[in-house]
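could you look at this predicted model? Sequence included:
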Amino acid sequence: MDVFQVSPPVALSSSATNLCNRTLMEYSFGQSYGKPFVGQYQPPSCEFNRVVMNFTVTSAGQQFDRLAIMYLGDVEIWRTSTAEPTNAGIIWTYTKDSSHLMYLWKQPQKIIFDLGNNIDDTYTAPFNTTLTATFFSTSAATKPADVILPLSAKLSASGQSSAWNYPDMRALDTFTIPQNVKKLVASLSAVGQAQEEFWWSNVPSSTTQTFGNNTLLGFSPFREVQLLIDGELAGVSWPFPIIFTGGVVPGFWRPLVGIDAFDMQEDEIDLTPWLSILSDGKPHTYEIKVMGLVDDGNGSAALISCSSYWVVTGKMFLWLDPTDSITTGALINKVIHPPTFFLTAYTTKGQNGTNATLKYQVLAKRELSFTSTIHTASGPSRASWTQSLSYSNIGIFNGNGNNQTNDQITSGLEVSSNGYSRKLSYPLKVFSFIDINPATKAMTLEGRLDRGKNIQIIGEATFPTGLESYTKEGSFGGMALNTRQNASAIFKSIPAEKRAGSWGSTEQDLVFNGFRVGKAEFPQVPIATDNTQLYSRNVVAFNGTVGRDGASAVGRTMADEQFNFPIINDTDMLDDFAMVRVEDIQFGKLRPGLSFVKP
């Protein structure tokens, strides 16, 4: 079965020259916890200013979804995850543009690919991987950062992953940047695991004991990833809710995986206003924190470090002036409004006097602004970075905590004086229901999901935006990506028969536009004009089969295939997807919104 993520395609430019290829890794990840692949990379002899990676994986048997991170030295360059295989076997390929990491690709590097996997009598599948890279030149390439510095645990010397597991590990690094930096951008990569994997489904801490012995997870459904410089807040990321391929109900994700499951995007923070401090030739501390909320049960809430655990790293992109230049500047004007939170929760009781329902609402708003005048080789200039973010989550539990609904949306606007801006909107609606027969332990898990990711970027981003594949169509000043998934699925297990399985249907629409922009004075965001639809795709998947897949690129229709949906009965699905260790199924161990504990 071919598994795939719907996303804009990455293609070689029509002006590409000097093509050459490298195999970076061929490796099977079996018993691989704490044992990443370690290899050596040597730059190819051809001239290149673009790099595109191709990652192909095969797997057969039973296995959970697994998080994977690739590094060049101590710098994380890609975060991905695996699909859950079937007994018949699966394959997937993902292509990733990594041209923004040119500083790293131009010199020898240690490659570390960390994909922790576990194999035993039940979970039998290794992940057999091949990673290649194509190097080429194109006249339309943008200028990447001159230097890239890791913000990580820096464990490559011992052949280990350089990610921090926060909060068990303090995500703190100290280093000195060159004094001739004219532009500085940080990126943050963070994803929740264990009790934080489905953070968006957690409840206010004051309500975790609402349903007696069915303890709910707390710290609220709100999360904020913070970047601190010398202990002061310098920017934040309100994360996109990643759902892995076993998440909520596994039948959602066969063969169409969740948004960004194969390519977890990083958020960028412009630190150029901080150059008046950071270019002094002295070491400074950089720290990443992931914060949730603790509430008093009376509507008041405050930020607090979340529970275990989040996998986090960052990196710093530096653009340099001539070596004899020293950047100076005035003090930073910091406008950091305290975040505002509105939190309510109430319960209703059933006829027996116990709590029957829990309903809660969490609202959040945050505004940040950093401005300074910096002096570079080009003279004085105003540097500024602003963020305005809002958040809402309404949650409902009933059925003794076994039925859950979450309706969440995160939105925001980020603007840099360097000409970059990003608008974001992350809507998410999830319903899940679980029923376990106390006598037979037979279990049914049902779910419905409606989620999206909407991004508009104007100006020159640090990361590839997808426009790089459409240079022939013209010069675009910005892009817009709008994608939505709508799904329903069911999971069943029959311990007496030692079988379990999941099936369902998922539809995804994606539209990718390029546009030109009108003039606007900072901090106003330019108006998008002359929208051109560059790519669109609509996919319907049903019980592991693609029922419809229609795509178009710049007005021409690509594949548009239609199939009859197969008739698959419960018995067939249970045989194919024996995903749960049946002796682990115990009443009250599982709750809606959480996938099964991974060994």
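That came through, no problem.

only C-alpha atoms from now on, for both contacts and neighbour counts.
Will do.

report the buried residues of the top helix by length along the chain.
Using DSSP state H, we find that the single longest helix of the chain is helix 570-576. Of the residues in helix 570-576, 573-574, 576 count as buried by neighbour count, 16 or more other C-alpha atoms under 10 Å.

ok, structure two:
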Amino acid sequence: MITFIFLLFLFFTNPISPTSIPDRFTKSLSTSFPKHKSREYFELSLPLPTDYLTPSCTLQILRHSFANTINSPPFTTPYSPPSNCSLPWSHIVLEFRAKCKGEQYDRISGLWLGGVELLRTSTAQPTQCGIFWKVRKDVTRYYSVLLQSNLNLTMMLENIVNREYTGVYHVEVAFYYYKDVVVNNKNDGVSLPFIVGNKNSGGKLGLETEKFERNLGVGAEEPADLILPISDTGDKGFWYRIESETAMRFKEIRIPKNTRRVVLEFYVSFHGNDEFWYSNPPNSYVTVNNITTGRANGAYREVFVTVDGQLAGSEVPFPVVFTGGINPLFWEPVVAIGAFNLPTYDLELTPFLGTLLDGKAHQIEIGVADGISYWLVDANLHLWLDHNSHSVEAKSKVNLNPVFRIERGSVFRQLDGSFKIKAERVCNSIGWVKWSAGNFTTTFLQSYKFNNLIRFQKNGTYKLVKQKVKANRQVKFENQVGQVIASRSVKRKYPLSVSTATLPGSRKNTYLLLTNVSHSMNEKYSNGGSKIHVHNSQDSVGWMEVRDHSVLSGKAKTKQSFMYRDRLTCYFRSVNAGDGKLLSDNATFHCLDLFAL
């Protein structure tokens, strides 16, 4: 059937604008999609060690229904840690639960505590019979914030409810607090130790320690002593909204004079005309073909951070696909990589302490290179302090031999053509900090290579997008005699391939859209002698008949595999889904010999 439709589209002109695909859609309730009981949706990820434990304390903090909340202020509720929950806690987990039924678009949502973002998530698209899902995220990284009382927990989820879009998102949020334990995972008859440590033990440098390596999502390090939000006022959520490549959002900060280490963690998501930024053609293609669209400006995007105007680091973000994106039939009940728990990105700012410790206010700025409307970004500034001194000394050498290259190629005739972008960046900063434990030099090296290809064929009815990103980040710590005492590196690869073909539909004012998506995130972590490898891959194929942005019918299949491997532990899970049903789901810890580090 799919092969036959691909042949048919050769004989038709494009029923829609070629730049408007891929797009976001909803699944119409007035069609003949099969009915089912309320169904659970999920995202494949590494189970948390605390998934097998009973928490010492539980705080159910938020229960709210997000109906017609567009242009409304966020929902806010007071937070204080449980008074009967003795310290210290080894782990703290945030659990986000949601349910919805009806017809509705996917929505973006953020959760902040005292202006510090804890979770960036998006919703699943509901069905007439209802869906539900949960997200569990280890938030031990925000320990110093979660210790505080009389803060506000804030959640932003803008939704539209009317006669057409009827889905109301009912959300519950809880915190779970855990004590020191050693967990033996008995799955598949294999005993695998998950070491859960004490926040107050070891880690004088505030570097990665074994006790936190199990949860990659929190950065595998001792929690910071202080976290400063780099965020907006909170009237419409604490994220900054960036509408163009020239828009910079900044905050002035002063840090304590005894700060010995600084890491900036930023959250980012992309929407509107830039939701599918990796598929945007250059402006010349849109202008010459007289296409009415805002989706242009090429397919290169880079989120960058500066300190007082000096580049501190940047990232090409992982291209998360939300549940209404490209083909919503792909993402039920297994959502796309990162859709429920969007990735965050860390930049080591310790080399900038020579500038930041002068007692003056300094600007932390965030921007999006080549960005168009709109991006939601904010950041958390994690600070480690020297508790044995009121002040430390520091000196900075930043932006040593920076490299940035970008090449753009464009060849097209009318609606057919191809566009290529190649980019490369190298950023290197060094600085030393002298505090009560000694004089330590921090080197932060960051590099990436970016390749993007967009090709239009058959009068714009066929579109192919291929993108590859390779990113390396390394932090090295040396003592005063030049001996490396700690180092950490992260290597990421995330290839993406999207192909679409359009042709007229079988009903009035409809069109058929054939779609294929293949994307993955391959990560390798090195921390001294320990190594971790994570590979997450998804492949989807299907078709749908669409009127406006409503999916009337269609078929889709998605297969996904997730693998985690370290020196002692291996976890593998694979799933297959088709037409909204989970066809197979297999998980095992018997995989140490299958995947090399």
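Received the coordinates, thanks. Keep in mind that what you see is a predicted model, and the values were worked out from it rather than measured.

and the longest helix of structure 1, which stretch of structure 2?
Per TM-score structural alignment, helix 570-576 of structure 1 has no counterpart in structure 2.

sorry, back to before: can you put the buried residues of helix 570-576 of structure 1 in a markdown table and add distance to Y103 of structure 1?
Formatted as a markdown table, those follow (distance: C-alpha to C-alpha, whole Å):
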| residue | distance to Y103 of structure 1 |
| --- | --- |
| M573 | 48 |
| L574 | 49 |
| D576 | 46 |
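
tell me the one of these nearest S158 of structure 1?
Among the buried residues of helix 570-576 of structure 1, D576 lies closest to S158 of structure 1 (C-alpha to C-alpha), at 39.9 Å.

tell me the contacts of that closest one?
Contact analysis of D576 of structure 1 by C-alpha atoms under 8 Å, 6 or more residues apart in numbering lists 86-88, 501.

by neighbours, which of these wins?
G501 (23 neighbours; other C-alpha atoms under 10 Å).

in what helix or strand does that one lie?
Applying DSSP states H and E as the criterion places G501 of structure 1 in strand 499-517.

buried residues, that strand. List them.
Of the residues in strand 499-517 of structure 1, 499-517 count as buried by neighbour count, 16+ other C-alpha under 10 Å.

how much space between the most centrally placed residue in structure 1 and W78 of structure 1?
Among the residues of structure 1, the one closest to the centroid is M264, at 3.3 Å (C-alpha atoms, centre = their mean). The spacing between M264 of structure 1 and W78 of structure 1, counted by C-alpha to C-alpha, to the nearest Å, is 8 Å.

residues in contact with stretch 84-97 of structure 2?
The contact list for stretch 84-97 of structure 2, computed with C-alpha under 8 Å, 6+ apart, reads 50, 56-57, 132-140, 143, 171-180, 196-200.

switch to 6 Å and redo it
57, 133-140, 171-180, 197-199 (C-alpha atoms under 6 Å, 6 or more residues apart in numbering).

sitting in strands, which of the residues you listed do you find?
57, 133-138, 171-178 (DSSP state E).

out of the residues you listed, flag the one nearest to L496 of structure 2.
Of all these, V135 has the smallest distance to L496 of structure 2: 24.6 Å, by C-alpha to C-alpha.
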